[in-house]
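S.K.: I'll drop the sequence and a predicted model, then ask my questions.
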Amino acid sequence: MPTVYVTAPPDAADELAETLVDERLAACVNRFPTTSVYRWEGEVHRDEETVLLAKTTDDAYAGLVERVQELHPYDVPCIERFDESDVLESFATWRTEHVE
């Protein structure tokens, strides 16, 4: 089962998180404020962002990525998949029950 790492501007993060849970593409989305330093179009930028960790399933992953791309304000959103090699069975069951 994957956890999906997404960064977004703070003003877009709430809508992204709530949409993913509301549409049952994620069972839960954690939000963490962060400062990102990155290179874009030849310049170094420093921006306040929000890290989203979306708990989803293999079957819902593609739909989650598609929805994030539709809603995300960036031209190139950060979307990275992390697959757990070990997860508490009761949590895995809960996640599966809340994602379609």
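M.R.: That came through, no problem.
S.K.: C-alpha from now on. contacts and neighbour counts both.
M.R.: Will do.
S.K.: show me where the chain has its strands.
M.R.: 2-8, 28-40, 43-55, 79-83 (DSSP state E).
S.K.: hold the first one in mind and look at this next one:
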Amino acid sequence: MNCNQVVICGRIMEVEGLRYTPAGVAVVELKIGHASHQLEAGMRRRVECEMPAVALADLAETVSRMLPGTQVRSGGFLCGRSRVNRQLVLHLNSIDII
């Protein structure tokens, strides 16, 4: 199955420093905060969450220049943080300032 796509709007809560993998690929980790109202079981519900995310290569360099508080629309896929740590992380394929 290939159905693993996420789009979420929110604001950048924090951006870690740009680093490079041993292979020389740029990596930056960030946290995106989301708040909205959603319909659930016919009722309006306030939704708030913080999503850890990671960007690689050229996108990492772009994200590393973004400031906390910036409103963004981000898209990508979910993956476990590592083989051992199964905490979900959003791996970004796109991020746009809104």
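M.R.: Received it, and whenever you're ready, just let me know what you need. All values derive from a computational prediction rather than experimental measurement.
S.K.: TM-score for these two?
M.R.: Once superposed, the chains reach a TM-score of 0.30 (TM-score structural alignment, normalised by the length of structure 2), with 59 aligned residues with a Cα RMSD of 5.0 Å.
S.K.: just to revisit the earlier point, just the strands of structure 1: most buried one?
M.R.: Among these, strand 2-8 has the highest mean neighbour count (mean count of other Cα atoms under 10 Å), at a mean of 21.
S.K.: so which elements touch that one?
M.R.: The contact analysis (3 or more Cα pairs under 8 Å, 6 or more residues apart in numbering; DSSP states H and E) places strand 2-8 of structure 1 against strand 43-55, strand 79-83.
S.K.: picking that back up, dump the strands of structure 1 to JSON lines, plus distance to Arg67 of structure 1.
M.R.: Below are the strands of structure 1 laid out as JSON lines (distance: least, Cα to Cα, whole Å):
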{"stretch": "strand 2-8", "distance to Arg67 of structure 1": "12"}
{"stretch": "strand 28-40", "distance to Arg67 of structure 1": "14"}
{"stretch": "strand 43-55", "distance to Arg67 of structure 1": "12"}
{"stretch": "strand 79-83", "distance to Arg67 of structure 1": "11"}
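S.K.: any idea which of those strands gets closest to Phe91 of structure 1?
M.R.: Nearest to Phe91 of structure 1 among the strands of structure 1 is strand 43-55 (10.2 Å), distances taken as Cα to Cα.
S.K.: strands along structure 2, start to end?
M.R.: According to DSSP E, the strands that structure 2 contains are 6-15, 19-20, 26-40, 43-56, 71-80, 88-97.
S.K.: contacting residues around the last one?
M.R.: Outside strand 88-97 of structure 2, the residues that touch it by Cα atoms under 8 Å, 6 or more residues apart in numbering are 6, 51-56, 59, 63, 70-81.
S.K.: and for Arg44 of structure 2, the neighbour number?
M.R.: 10 (other Cα atoms under 10 Å).
S.K.: count of neighbours near Ser94 of structure 2?
M.R.: By other Cα under 10 Å, 14 other residues sit near Ser94 of structure 2.
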